[in-house]
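Student: could you look at this predicted model? Sequence included:
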Amino acid sequence: MKKLWSILTMSAMCLALTASIAFAADDAAGAIDTGDTAWVLISAALVFLMTPGLAFFYGGMVRSKNVLSTIMHSFFIVAMISVEWVILGYAMTFGSDIGGFIGSLDKIGLAGVGLQVMEGGTIPELAFVAFQCMFAVITPALITGAFAERIKFGAFVLFILLWAIFIYNPMAHWVWGGGFLAELGALDFAGGLVIHILSGVSGLTICILLGKRRGYGKVPMLPHHLPMTVLGAALLWFGWFGFNAGSALGANGLAANAFVTTQAAAAMATVSWVVCEWLHHGKPTILGAASGCVAGLVAITPAAGFVAPMPAVIIGLVGGIVCYFAVAVVKAKFGYDDSLDAFGVHGIGGTWGAIATGLWCSTDINPAGADGLFYGSADTLIAQLISIVVAYALAIVGTYILFKIVNTITKMRADENEEITGMDIGEHGERAYNQSLVTADSMLTATVESFATAKEMKPVNAK
């Protein structure tokens, strides 16, 4: 009996010692919240899925001879920018601030970044690195819709890498990394300024510099696979919940608000775009519905964590209308060849969303934000307008300079034969659809393109 009591006593002491060690380990770990960390990592995975979704969205809208090259743009960006982000991007964006303009390189190669909890947060910094990496990936991928079907792959790789380093990283630091726009009071919950305006305006700039596709306006350039485009839009809509709700950086009420406002705006913009198209052209199309949902998602992105659900409905309503007008009316009037409407949807939608944030943001929704014009303060709206001007200026000037540099090193515009044959064969030596027979339709299309190029189009070479 005495021996039994000795065994029980020893066991109890070991159990108590084990428990004290476990509690001490919990204390040493700091304030890491497993639920918040899980949500941010899941959101990072959702945002990752958006770039392959974008590849399908864009890929379905180009002609069949260019579908692989279009998908390749997004897929390769996932790899290249992820490496750039780990080595340099995170340090430039979230390193110690230097004069409000750029992060220092104290975190280059993720030096000093580990499992410790972020200051003032509840997640390890590496989770934040992973989440922000996906933002850095999808932003340049959005630009590719503006120059689809006519850019050489080598030039594309160099341009996108330089664009990420010298345009995206500084702008992200200015808004999210403690830079001068953050000090000014600019609000951008998930990327209206940093992602959509920057990519959309850069896309418009480069598509003008490259010139129109051969035969543009004279040869039919219809989407070759609309089901693929709808699949891509659905993946974008799905991933966008991580994009916006994940930006709360925790499984909390703010994430729930961003989730609902995202859905409300996307749904309303889908309806408003389809109605506009129906009234304007007499037919509601699935391409219009897919474009409308993306327009609404873009418009709500900067505001998702600052506004209530009903303002989100209004933001989506207006977003669908203004983006449709930009795509169906403005582009046709000015004649620029923004192949897949990167500017019309992302540039215009992001601009409206940034303005709308300054109108409807409320500290009742997010105490870390500010009150907008409709809640008694014009200061935030002014900060938003200034930030929009800065984003436009950086995108236009920066893209112009990088284009000239890259085009001096290697020609950016594809050759005439490559464009007629297709970028899939010309640049990558492969085709998406193996056809044993040449159809009369494909022969007619090739003949018309060749005739239009030879008779009506001068060779277009970026200079």
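Tutor: Looks like it came in fine.
Student: for the rest of this, base every contact and every neighbour count on C-alpha atoms.
Tutor: Will do.
Student: OK, contacts around residue 217?
Tutor: Going by C-alpha atoms under 8 Å, 6 or more residues apart in numbering, residue 217 touches no other residue.
Student: wait, I meant residue 262
Tutor: Applying C-alpha under 8 Å, 6+ apart, we find residue 262 in contact with 240, 241, 244, 297, 300, 301, 304, 312.
Student: tell me which element the third one is part of?
Tutor: Taking DSSP states H and E as the criterion, the element that holds residue 244 is helix 226-245.
Student: structure two is appended below for comparative analysis:
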Amino acid sequence: MKKLFAILLAALTVGFAGGVFAQDAAAAAAEAVAEVAAAAAEVVEEAPAIDSGDTAWMLTSTMLVILMTIPGLALFYGGLARSKNMLSVLMQVFVIFSLITVLWAIYGFSLAFGGEGTFFGGFDKVFLKGIGPDDPSAALSTIPEFVFVAFQSTFAAITTALIVGAFAERIKFSAVLLFGVLWFTFSYIPMAHMVWGGGLLAEDGALDFAGGTVVHINAGVAGLVGAYLVGKRIGFGREALTPHSLTLTMVGASLLWVGWFGFNAGSAGAANGIAGLAFINTILATGAAVLAWSLGEALFKGKPSMLGAASGAVAGLVAVTPAAGFIGPMGSIVLGLIAGFVCLWGVSGLKRLLGADDAFDVFGVHGVGGIVGAILTGVLAAPGLGGTGAEDFAIAAQVWVQVKSVLVTIVWCGIVSLIAYKIVDVLIGLRVSEEEEREGLDITSHGETAYHY
């Protein structure tokens, strides 16, 4: 800008001298005008400009992620619960979403995206200080910072809410909230910073387009640890703890699929070709996973189920999340097929091996699917396989980077989750009484029932 003013001043000076040196002044003025135009173009190029199209898409994507959480995830989980616990699951998802979005604005955004630390950012943007409505985002210069804050808040909220499915039907409501605060602060925030905020894993070159490590492996591991520490539901392994409404579960899964377009395509950060690539990959991987899961059930159980189809859809969505903007459409189909079969094993064979009562298969779908997607991103992103990687993309090297990111996520989240659950257990206790569990958490925790007969 100073350069522009200096050139303007020089041009005016030359102009005033025109009466004495008319011919020379004309040539000098023409040269000055050219320099002014070039400098102005340079200034315009340097200054970030908020784009209305990108902003509109990111606002839409933010609303889609809210849709996939409330009501999508809430109904998906609620349908899987027994009728006496339906409202408790809805309440946990609804209030966790509300809690985490507020905490995100107070300190979460700053610690995740406000600094340059290895594991955490900084405190320079706590309470969103210093951000104005027209300020461009530091991460995505064509949208306002507030839009980026809002978009990322929905990721933090749904990740924390995902964990609810592992310990559903037997945990105290207050324990859910206290654990959510601790886990969000010491597991989600550092993982988001390490991957998306320029921290440890970003420096290592890990590829995670929309949250394979940050969201799904992170939540899956936390859910598995919680399933162990909260303990099994009364009657687990002896009674049929069947879902009370697969109709609502199907509705929830459908809303998840629709909302996931904001999750994946929105992570492009703009209304551009990468958003379109992530969009079609989200369709194809999910469809392929539904087919694979249904085929697997038909082969090994004799009949494909609605619950299996819905679970397969979520498995495909999870697996394509880290890869959505990095792989080609045919790669997404391959990824979906693999995820469908592997996650079917994750909720059956692997679940029996682990012996945990992961009520709604958070680890079997999100943990396992996230691991599959994160590692295979290192393969399918290769340009020779239709991916968007650079020409010198090395599959073996990238897969190793991806494996390291998975291991870091598992270890970090596992340790933080263990400590957080222990703190909650000491302070207020994790589990409701046996009498309350038998009666159902709707009445004993909230004084309401989902259905009146």
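Tutor: Thanks, I have it. Computed from a predicted model, the values in this text were never measured in an experiment.
Student: before we move on, the earlier item: show me what the helix holding residue 244 of structure 1 is packed against.
Tutor: Contacts defined by 3 or more C-alpha pairs under 8 Å, 6 or more residues apart in numbering; DSSP states H and E place helix 226-245 of structure 1 against helix 34-61, helix 253-281, helix 286-300.
Student: average offset of the second one relative to structure 2?
Tutor: By that I understand helix 253-281 of structure 1. By mean C-alpha distance after the TM-score superposition for structure 1, the fitted helix 253-281 of structure 1 averages 0.4 Å away from its aligned residues in structure 2.
Student: what range in structure 2 does that helix sit on?
Tutor: Helix 253-281 of structure 1 lines up with residues 273-301 of structure 2 when matched by TM-score structural alignment.
Student: list the buried residues for the matching stretch?
Tutor: 274-297 (16 or more other C-alpha atoms under 10 Å).
Student: which SS class is the aligned partner of residue 358 of structure 1 in structure 2?
Tutor: If you follow residue 358 of structure 1 across to structure 2 using TM-score structural alignment, you land on residue 378. Using DSSP: H, G, I helix; E, B strand; the rest coil, the structure places residue 378 of structure 2 in helix.
Student: can you report how many residues lie near residue 378 of structure 2?
Tutor: Close neighbours of residue 378 of structure 2, defined as other C-alpha atoms under 10 Å, add up to 29.
Student: cool, the one 3 residues further on as well?
Tutor: Residues lying near residue 381 of structure 2 (other C-alpha under 10 Å) number 26.
Student: how about it, what does it touch?
Tutor: 323, 326, 327, 328, 387, 388, 389.
Student: number of residues surrounding the last one?
Tutor: Burial of residue 389 of structure 2 is recorded as 19 neighbouring residues (other C-alpha under 10 Å).
Student: surely it is in a strand?
Tutor: No: secondary structure of residue 389 of structure 2 (three-state DSSP): coil, not part of a strand.
Student: what's the separation between residue 91 of structure 1 and residue 178 of structure 1?
Tutor: Distance from residue 91 of structure 1 to residue 178 of structure 1, counting by C-alpha to C-alpha, to the nearest Å: 13 Å.
Student: and of the helices and strands packed on helix 226-245 of structure 1, who's closest to residue 432 of structure 1?
Tutor: Smallest distance to residue 432 of structure 1 across those (C-alpha to C-alpha): 10.6 Å, for helix 34-61.
Student: which parts of the closest one are buried?
Tutor: By neighbour count with 16+ other C-alpha under 10 Å, helix 34-61 of structure 1 contains the buried residues 36-37, 39-61.
Student: how about the secondary structure of the closest residue to residue 188 of structure 1 other than its chain neighbours?
Tutor: Counting by C-alpha to C-alpha, 6 or more residues apart in numbering, residue 302 is the residue found nearest to residue 188 of structure 1 once chain neighbours are left out, at 4.4 Å. Of the three states, residue 302 of structure 1 takes coil under three-state DSSP.
Student: give me the number of residues near the aligned residue in structure 2 for residue 302 of structure 1?
Tutor: Aligned counterpart of residue 302 of structure 1 in structure 2: residue 322 (TM-score structural alignment). Residue 322 of structure 2 has 30 neighbours, counted by other C-alpha under 10 Å.
Student: what sits against residue 322 of structure 2?
Tutor: Each residue near residue 322 of structure 2 by C-alpha under 8 Å, 6+ apart is listed here: 207, 208, 209, 210, 211, 212, 213, 370, 373, 374, 377.
Student: where do the helices of the stretch 101-250 of structure 1 begin and end?
Tutor: For the stretch 101-250 of structure 1, helices defined by DSSP state H, counting those that start in this stretch occupy the ranges 125-143, 153-163, 169-176, 180-184, 198-210, 226-245.
Student: average offset between the first one and structure 2?
Tutor: Translated: helix 125-143 of structure 1. Helix 125-143 of structure 1 versus its aligned partner: 0.6 Å mean (mean C-alpha distance after the TM-score superposition for structure 1).
Student: list the helices and strands that helix packs on?
Tutor: The helices and strands touching helix 125-143 of structure 1, judged by 3+ C-alpha pairs under 8 Å, 6+ apart, are helix 34-61, helix 67-84, helix 198-210.
Student: got a markdown table for those helices, with distance to residue 434 of structure 1 too?
Tutor: Listed next are those as a markdown table, based on distance: least, C-alpha to C-alpha, whole Å:
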| stretch | distance to residue 434 of structure 1 |
| --- | --- |
| helix 34-61 | 17 |
| helix 67-84 | 13 |
| helix 198-210 | 30 |
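Student: these: which one's closest to residue 222 of structure 1?
Tutor: Evaluated over those, closeness to residue 222 of structure 1 peaks at helix 34-61, with 7.1 Å, by C-alpha to C-alpha.
Student: gap between the match of residue 358 of structure 1 and residue 74 of structure 2?
Tutor: Per C-alpha to C-alpha, residue 378 of structure 2 is found 32 Å from residue 74 of structure 2.
Student: so where does residue 396 of structure 2 fall, helix or strand?
Tutor: Going by DSSP H and E, residue 396 of structure 2 is part of helix 395-427.
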